[in-house]
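compute the structure for the input listed below.
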Amino acid sequence: MDTTAPPALAWSTDNCQLARAMSVLGEKGTLIVLREVFNGVRRFADIQRHSRLPKQVLSNRLALLVEHDVLRRVPYRDDGARERHEYRLTPKGFELYPILAAVSEWGTRYYADADGPPVELTHRDCGEVVTAVLECAEGHRVDDPRDVVPRPGPGARPFEG
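A predicted model of the protein is given here:
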């Protein structure tokens, strides 16, 4: 084997957890749907109007997120109207908040207008802006992403290609 090749080339990606997660989260518009629900916009018509996603795209994304237990459908009925559903985060869905916070922080850094971001994520108790942080299992904060290295995990399989 080439000694200059990255060690990752020795391991299969067939069971990659990132690829599997992106099969749910990576479709166009999915993070926008999650943004809306995290911001308290839960009804189809409101999500569609606010996000400007095409109805069919929104319908498909909501169905996928429900299928994967990221969102759950909760029935409601306005007076005189038929029963409809709103979408609420499941515990699995709430675990995505750090991802949305990290993407939002990155977007603020590189893509916000000159006058700043239109939304800031703040700590409910003190009101300060929240940031996404990398931290190891021992509790050490990792400030430089170059200090994080991949290693084969318990599910690693040799690459046979």
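
going by C-alpha atoms from here, please, whenever you check contacts or count neighbours.
OK.

and residue 37, what does it touch?
Contact analysis of residue 37 by Cα atoms under 8 Å, 6 or more residues apart in numbering lists 47, 87-89.

now do stretch 19-30: distance from first to last residue.
Stretch 19-30 has its terminal residues 15 Å apart, counting by Cα to Cα, to the nearest Å.

again, but for stretch 64-71
Stretch 64-71 has its terminal residues 9 Å apart, counting by Cα to Cα.

in this protein, where's the longest helix?
As assigned by DSSP state H, the longest helix anywhere in the chain is helix 97-111.

nearest to residue 20 among the contacts of residue 37?
For these, the closest approach to residue 20 (Cα to Cα) belongs to residue 89, at 19.7 Å.

leaving out chain neighbours, which residue sits closest to that closest one?
Leaving aside its sequence neighbours, residue 89 sits nearest to residue 71 (Cα to Cα, 6 or more residues apart in numbering; 4.5 Å).

how much space separates that neighbour from residue 109?
29 Å.

the protein: strands as residue ranges?
71-76, 84-89, 134-135, 141-142 (DSSP state E).

ok, and which of those strands has the densest surroundings?
Mean neighbour counts were compared across the strands of the chain using mean count of other Cα atoms under 10 Å; the top stretch is strand 84-89, at a mean of 18.

give me the contact list for that strand.
Contact with strand 84-89 is made by 37-38, 42-44, 70-77, as judged by Cα under 8 Å, 6+ apart.

does the residue nearest to residue 89 touch residue 65 like I think?
Yes. In this structure, residue 71 is within contact of residue 65 by Cα atoms under 8 Å, at 5.5 Å.

one more to put side by side:
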Amino acid sequence: MIPLSRKSPVPPEDCNLAKAVEQIGDRWTLLILRSALYGVRRFDDFQTELGTPRTILSGRLKSLVDTGLLKKRAYKVEGRRARPEYVLTEKGEALRPILIALTQWGDAWIGDTGQPPVSFTDAGTRQAVRAAFVNETGREVPTGNLRIVLRR
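Here you go, the predicted structure:
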């Protein structure tokens, strides 16, 4: 158990978690990223899947491009004008383990007792995988054994 504290060890303005929440922490942005991680790329597909109002979706996609999580790339369907699609950048792709961990948390704490709608497996062995903390040697570290180290 974490001992009682009167304040966090790092002020929010210096905390990278707080900064990350500023970039990706609202509902629509997380849902857009979730869809992008599953391969959705086109504005109309995002809008249809998520039911996001078009003005909100447009603003969130622009913000995700501006922060470097998505990049715009043109595509053209024959007989129509070129339109943009939104592809995850390396920075956006780096969110995959975090969103998988959040999915698995939801499966454990929010979902019903049945099978979750998606699971994650090793492509080679097809064994189930789960998000975990590992140390430099690859050994799993239980969250109760994690320690906060302040760099000053």
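
contacting residues around the residue nearest to residue 89 of structure 1?
62, 65, 87-90, 93.

dump the residues you listed to CSV, plus distance to residue 115 of structure 1.
Below are these laid out as CSV (distance: Cα to Cα, whole Å):
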residue, distance to residue 115 of structure 1
62, 33
65, 34
87, 33
88, 32
89, 32
90, 35
93, 31
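
where do the helices of structure 1 begin and end?
Assigned by DSSP H, the helices in structure 1 fall at 17-25, 30-38, 44-51, 55-67, 91-94, 97-111.

out of those, deepest packed?
When you average the neighbours per residue for each of those (mean count of other Cα under 10 Å), helix 30-38 leads with a mean of 20.

quick check: angle from that helix to helix 55-67?
70 degrees (axes from the mean of the first three to the mean of the last three Cα atoms, to 10 degrees).

superpose on structure 2 and give me the mean offset of helix 30-38 of structure 1.
Compared with structure 2 after fitting, helix 30-38 of structure 1 has a mean deviation of 1.0 Å; criterion: mean Cα distance after the TM-score superposition for structure 1.

so how far is that helix from its chain's centroid?
Offset of helix 30-38 of structure 1 from its chain centre (Cα atoms, centre = their mean, to the nearest Å): 8 Å.

what span of structure 2 is that helix aligned with?
Here helix 30-38 of structure 1 aligns to structure 2 at residues 29-37, judged by TM-score structural alignment.

about what we covered before: with distance to residue 8 of structure 1 added, can I get the contacts of strand 84-89 of structure 1 in CSV?
Shown next, in CSV, are the contacts of strand 84-89 of structure 1 (distance: Cα to Cα, whole Å):
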residue, distance to residue 8 of structure 1
37, 36
38, 35
42, 41
43, 43
44, 42
70, 30
71, 34
72, 37
73, 40
74, 43
75, 47
76, 49
77, 52
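
could I get the helices of structure 1 as a markdown table with distance to residue 4 of structure 1?
Rendered in a markdown table, the data for those read as follows (distance: least, Cα to Cα, whole Å):
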| stretch | distance to residue 4 of structure 1 |
| --- | --- |
| helix 17-25 | 25 |
| helix 30-38 | 37 |
| helix 44-51 | 46 |
| helix 55-67 | 41 |
| helix 91-94 | 40 |
| helix 97-111 | 32 |
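
so which of those comes closest to residue 146 of structure 1?
Per Cα to Cα, nearest to residue 146 of structure 1 of those: helix 97-111, 16.7 Å.

the closest one packs against which elements?
Under the contact criterion of 3 or more Cα pairs under 8 Å, 6 or more residues apart in numbering; DSSP states H and E, helix 97-111 of structure 1 touches helix 30-38.

just the angle between the helix it packs on and helix 17-25, please?
Relative orientation of helix 30-38 of structure 1 and helix 17-25, computed by the same axes, to 10 degrees: 70 degrees.

closest one to residue 128 of structure 1 among the helices of structure 1?
Relative to residue 128 of structure 1, the nearest member of the helices of structure 1 by Cα to Cα is helix 97-111, separated by 13.9 Å.
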